[in-house]
Structure formats: structure tokens, C-alpha cells
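S.K.: whatever this is, show me its structure:
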Amino acid sequence: MQYTFYELVWLYYIYSFIGWVAEAGAAACKRHTFVNRGFVNGPLCPIYGAGAVAVAVFLPELKHRIAFLFLGGMIITTFIEYLTGRLMEKLFQRKWWDYSKERFQLDGYICLKNSVLWGICSVAMICFFNPLFCEGILWFPQWIGEIVLWVLSGLLIVDYIGSALAVLGLKKKGGRIEQITKELRRTSRILENALTRQIQKRMVKAFPNIGQEKSIEQEKCAPRVFAEGCGFYKLASLFFIGAFLGDIVETVFCLLTTGRLMSRSSVVYGPFSLVWGIACAVLTWILYRYREKSDRYIFLCGTFLGGAYEYICSVFTELAFGTVFWDYSKIPFNLGGRINLLYCFFWGIAAVVWMKGIYPKLSQWIEKLPVKLGKLLCICMLVFMSVNVVVSALALNRYTERQAGKEAETAVSVFLDEHFPDARMEHIYPNIILTQ
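M.R.: As a prediction, the model looks like this:
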């Protein structure tokens, strides 16, 4: 079952509300008082909605393979929870939840108990609740539903902005509400209003960790060299290097295994495999703090994360472009032709080789660049790659239209037909398969 955008937005709000009810109920049972556990002030927990939409987009084809649906839902939702926790701590310099006291937890962001629960919920959503909710959505005219969604989205955006401003106004000093309010009066007239103070009081009550002083080790230090640590410029540099090396590695691998020299690029300009580039950046960001762990630990993380990542990329490209760029159906132990066990192990091996061997060397070389030159190179490459991705997406879309017999109707279509004819597109993407 494929969901429409209209249905996905409704599912986002429905599950955000259900998540808020569950969080508020759990907090009420634990503290014997009502606590609004959402980041926003309304009765919504957006992280639940985001997880539900991700499951609805990427996993519906696993409806009849319950074990894989459970595992996929467990991985995707756990990743969203981990990513959200780290990003919010990065943005607001505070930890919003902490599972450090739970068994089998990871940095307090995620724990096995919750991950198993998310897997069970994913199965329930795909098999039972989503069809039920989608039927319910059809009970009222779509134009009314769209108006309701626009109103809800507008209110949510305003709520997000107000909550974010309130949290950013919380200073390190003091964990008590009186100290926070006193500090706010000194620092910002914008935040000197009763509504914002109420939001801040609710935030500290719901998430006690945000009122705690951040340790010295966590303080952001001014970079002494270019791309020090694992920041934006380091990850951007790794993205470009990984995209180039990934394309070369895949090309050589195909040449050795099939005897054919074929393009493995994701874009129309240059030998760049975006799948590998994004993987290098994201996996480095996730595994950076665990780089001193054992090879076995890195291998297992790489196997699961790499397999989930490749599966998501496969679904996304098929939904976005109506094309399949790889198909593992003929390889044993595959899942819908999107991933297979052998290549998942390759991801694990690649993670070990990358984090233990390649990354440390690359990191040292990157940090040797002059700060201004390094930033300029990254910005130029980002602009180039952004244009490259847009042109590639347009060329792929026009290729799909040509296969359906649609004539060029705009100047852009004529340009694409002239510069990216079928022969060129099939040379760049030799394994392309149309699904629409």
C-alpha cells in the first residue's frame, strides 16, 4: 500500500497526538501529576509522528513479512529517536531524555526496551491502525481535511518557534525556575512575557535535563584548525571524498565480477556515488564517538545501519523518480531485491575499514588544509553538487517522461532532450529500471 501525501500528513498528526497521550499518561503514572511531555505546547509529540510517517513510507511492502517489518520498524524508529536526541542536544545544548539507567542503552538516547516497543508498534501500524485511520480520513470531504491540516500546520509552526525561543533563552546557570526567570529578565526583553515564562516552566518540568548545567567537556570550543573534530566541514569533506571513492570502488568491483566497465555514478556530472557519500558522512557522524570500540562492535553497527540505509535509499529513489537503480533479487538472502545479507556484511566490513583505517588518515589530511581555503573548497563543492543533483533529478524525470511517450513541452524539456538523450542516460545509469 502506498500512501498519498494527504494521508501521510494526517498520519503524522494522528500519531503525534497518540504519542503525546502515551507520554503524558506515562508521566502522570510516574509522577502522580499531569506533565505535558511534548516539545511543543500543543497536545503533540512530533517525534512520534515523524517515526510513523517514516514507517508508512518505507515499510508497507513488508506487511506480509512480519519479522522483517518488526526489524525494519525497530531500526528506522530507533534511528529517528537517536538522531532527534543528538540534534536537539546539539541545537539547544541540553539532553531532553536520558536512558542511561536502562540496560542495553546507547549514550542515553536509545535503549533496547524502547526499540523493541517501536518494532511492535510498527507492525501494529502497518497491519492494523494505518488502514483503519486511512478509512476514517475518507469519512469527510478532502477539502475540509486540507483546511484542517493547513490550520494545524500553521499553529504547529508558531508553537515550534515559540518553544524553541523559550528553550534557547534558558541559560546554564541554575536548575530552579526562579533562577531561570531572573536570568531571562537580564538577557532578553523579547522573552520577558508571561507566555514564554510559562513555556520555560513547562519545559523544565517535562524535561529536567534541560535545566542542568552542561559539563566543561561538552562546551563548544573555537576551532584551532580547519574541520577539527567531527563538525560540518569535516562531514562535508568526507561526503565528497566518500562519493568519489565509492564510485571508483563500485566500478572496479563490477569490472572484476562481471567483466563490464560500467558507470556507477548517481549524478550526471562526475564520478560521484551519492549513496556512498551520504553513508560516509552519516556513519562517521554516528560512529565517531565509538571509533575506539572493538572491530566487532563497529562491524555490527555498520551491518545494521548500512543495510537499513541502503533499503531506505532504494525505496526513496523508487518513490521519487519511479526508477530502480539496483536489484538484488537474484542474490540469496535478499529482501525485496533492495538489500541482501552479503552486501549488509560488506557494509559492516566497510565500516570497520573506514573508522579504523581510512578515516583517521583522511581526517589528518583534511585538517592540514588552511581554514579559509578549506571552507572555500567545501562551499564551492556544495554549490556544484547541489546543481548536479537538481540537473540529475530533472534529467531522470525527463527520461521517464520520454519512455512514456511524452513530448517536450517546455524549454527545459527541450534542453534536457538535447543534452541528456536516452543513450547518455542509459550509459550513466546502466541498471536503471522504470517502475511507473
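S.K.: rest of the way, CA atoms for contacts and neighbours
M.R.: Noted.
S.K.: where along the stretch 151-300 of the chain do the helices fall?
M.R.: 177-187, 194-206, 232-258, 274-287, 295-321 (DSSP state H, counting those that start in this stretch).
S.K.: buried deepest among these, which one?
M.R.: helix 274-287 (a mean of 20; mean count of other CA atoms under 10 Å).
S.K.: ok now that one, how far from the chain's centre?
M.R.: For helix 274-287, the separation from the chain centroid amounts to 11 Å (computed by CA atoms, centre = their mean, to the nearest Å).
S.K.: likewise stretch 146-166?
M.R.: That offset, for stretch 146-166, works out to 22 Å (CA atoms, centre = their mean).
S.K.: cool, stretch 379-389 as well?
M.R.: With CA atoms, centre = their mean, you get 20 Å for stretch 379-389.
S.K.: buried ones in it?
M.R.: Within stretch 379-389, the residues that count as buried by 16 or more other CA atoms under 10 Å are 382, 385, 388-389.
S.K.: wait, which of the helices of the stretch 151-300 of the chain is closest to Tyr15?
M.R.: Tyr15 sits nearest to helix 194-206 of all the helices of the stretch 151-300 of the chain, at 19.7 Å, using CA to CA.
S.K.: re the thing from before, quick one: which of the helices of the stretch 151-300 of the chain is nearest Val53?
M.R.: It's helix 295-321; of those, that one is closest to Val53 (CA to CA) at 13.0 Å.
S.K.: quick one, the closest one and helix 274-287 angle?
M.R.: 140 degrees (axes from the mean of the first three to the mean of the last three CA atoms, to 10 degrees).
S.K.: here's the other one to compare against:
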Amino acid sequence: MYFYIWSFFIYSFLGWCVEVIYATVNSRKFVNRGFLNGAVCPIYGFGVVIIIACLTPLKDNIIFAYIGSVLLISSLELITGWLLEKSFHQKWWDYSDMKFNINGYACLKFSLMWGLACLLILNIIDPIIYKMITLIPVTIGNIFLGMFFILIIIDVIVTIQSVINLNKVLKQLNEIALKMRRFSEEFGEKISSGSISFLEKGEELKNVLNEGRSYTSRVVEEKVEIMDQRLEKAKEQVYELEIKRKELLNKGIFGVKRLVQAFPRMKSNYYKELMEELKEKISKY
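M.R.: Now for the predicted structure:
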């Protein structure tokens, strides 16, 4: 178990390095990849530990080791993606645009690539890592593992709070959008009903016009003044809602910028359009 725990942390770090290199090559800038804030990608650590535990006896049989690696890593991606989506209502990665994918959680292309990577790990990298771990005195090793556990637990708590804040911001933005739409519809109905009422009195106004233009002018001016007041009040309410909306967007950017950059394919189950707007705004910073 001691070696498995060390392997988890080491491969989580190495996996983070791979993700950073991959993102840097594609975006030409540094991106802190991974669900957590620290320099670790736990899914890599879990994946490699599972591969080592299950397939080390088969590592000399390349075909079985390769097939086993593809199946195990694909299953891990499926389970992890599903759990993250159900827990946080976000789809953190999406392979839906790639051929032979399973609900966007896993795809054949990357599964085959991970199969090759696992063969490399089983036969070349892991024996080296194992020897490096044996060079660390067990007492010192346990101290370091304890420190790593504390750091990763803190990181998990901070990251989960960031995701919760993201969902709160998206919910509040959605509520503002609904208020603005509802207000627009109600104001439009008032204008429409007022216009209809005004037209219905057209004949009456024509009669009044024949009797005296001053009275007609006064009635029209009163109607226009009422409409102006309503319009001004509507502008103020819309302006206040827009200010609050911008504040929430800025708050969302501050809290989840790293997560959105780390998972550019992330999608929200409930607020898809708002998530895309937030991602677009973050990309400009």
C-alpha cells in the first residue's frame, strides 16, 4: 500500500506535467490543467495505480496488457466524468465531436493512446519509479505522504467551493435574465394596452378636437408624459439589473477562471448559454 500511495502522488504530478505540456503546445501559453489547483491530476494517479495493481502480472504479454489498459482507462474516464457531472452539474470534458465516443466521456482515439502510454509505464517507467521510492526512508516517506494528503485535502475543499460558487453565479445570472425578460414582456404589454386604449378613444378625441384643440392637446400631452415616466422608470430598472449582471460575471471570472481555462470543453447542464458567455469573457482576460 505504501508504494501504491507514493505512485498515486508521483503519477498525479507527472500527469499534470503531461497536461500542461499538451495545453501549452495547443494554446501557446501556460494553463494550470486539472480539477485541483495544485500541480496534480488525481485521475492520472488513480489510473496508473489501477493499471499497476491489475496488469503488472500481464506486462510481458503485450496484447493482453494493452487491451486491459484501454478497457481500464476508458472505464475510469467514464466513471469519473459521470460522477463529476452528477455531483457538480458540469460536463468537465466532452469528446462528443470525436468518432467512437461514449456519451462524450471517453473516445477511442485517446483510449488507444492511453493504452500505449500504459505499456510504457508498466515496462519502463514504473520500475524506475519503484526503485526511486525504495531509496526514500520509510519514516521520512510517511511524513511526506502525510503532508501531501493534507495539502490535497485542502485543495479539494477549495476547488469544490469554487465549483459551488460557479453554480451560484450561473443561477443568479439566470434569475437576472429571467427578470429582464419578464420585465420586458410586462412593459411591452403595458405599452400595447395603453396604445389600444388610446386608439379606442380616437373617435372621442376627434369629437373633442372639433370642439376645442386645446383640450385635445392637453390630453395627448398627459398621455405622452405618463409614457415617458414609465419608460424612464423601465430604463432605470433595466440599468440596475445590467449592473448586477456585470458584477456577477466579474465575480464568476475571479472565482473560476482557472477551472474554465483548465477545462475549455466544460459545459453546464442547466445554464449552457450563460456558461459559454462566461467562458468567452474569461478568454478575453
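S.K.: picking that back up, secondary structure and distance to Cys301 of the first structure added to the buried residues of stretch 379-389 of the first structure, as JSON lines?
M.R.: What follows is these, written out as JSON lines (DSSP: H, G, I helix; E, B strand; the rest coil; distance: CA to CA, whole Å):
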{"residue": "Leu382", "secondary structure": "helix", "distance to Cys301 of the first structure": "28"}
{"residue": "Met385", "secondary structure": "helix", "distance to Cys301 of the first structure": "28"}
{"residue": "Asn388", "secondary structure": "helix", "distance to Cys301 of the first structure": "31"}
{"residue": "Val389", "secondary structure": "helix", "distance to Cys301 of the first structure": "29"}
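S.K.: could I get those residues as CSV with distance to Ile339 of the first structure?
M.R.: Conversion of those to CSV gives the following (distance: CA to CA, whole Å):
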residue, distance to Ile339 of the first structure
Leu382, 29
Met385, 26
Asn388, 26
Val389, 24
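S.K.: sorry, back to before: can you list the helices of the stretch 151-300 of the first structure in a markdown table and add distance to Val40 of the first structure?
M.R.: Putting those into a markdown table (distance: least, CA to CA, whole Å) gives the following:
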| stretch | distance to Val40 of the first structure |
| --- | --- |
| helix 177-187 | 19 |
| helix 194-206 | 9 |
| helix 232-258 | 27 |
| helix 274-287 | 26 |
| helix 295-321 | 29 |
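S.K.: so for Gln403 of the first structure, which of the ones you listed sits nearest?
M.R.: helix 295-321 (13.0 Å).
S.K.: where in the second structure does the helix or strand immediately after the closest one in the chain align, residue-wise?
M.R.: Counting by DSSP states H and E, the next helix or strand C-terminal to helix 295-321 of the first structure is strand 323-324. Using TM-score structural alignment, strand 323-324 of the first structure corresponds to no residues of the second structure.
S.K.: and which of the buried residues of stretch 379-389 of the first structure is nearest Leu362 of the first structure?
M.R.: Looking across those and measuring by CA to CA, the closest to Leu362 of the first structure is Leu382, at 18.9 Å.
S.K.: gap between that closest one and Leu283 of the first structure?
M.R.: As judged by CA to CA, to the nearest Å, Leu382 of the first structure and Leu283 of the first structure stand 19 Å apart.
S.K.: also Phe316 of the first structure?
M.R.: 19 Å.
S.K.: Phe58 of the first structure now?
M.R.: Counting by CA to CA - Phe58 of the first structure and Leu283 of the first structure are separated by 20 Å.
S.K.: kindly report the same for Ile180 of the first structure.
M.R.: 37 Å.
S.K.: Lys182 of the first structure now?
M.R.: Lys182 of the first structure is 42 Å from Leu283 of the first structure, by CA to CA.
S.K.: trace Phe30 of the second structure over to the first structure, please.
M.R.: Match for Phe30 of the second structure (TM-score structural alignment): Phe34.
S.K.: against the first structure, where does stretch 128-143 of the second structure fall?
M.R.: With TM-score structural alignment as the criterion, stretch 128-143 of the second structure aligns to 132-147.
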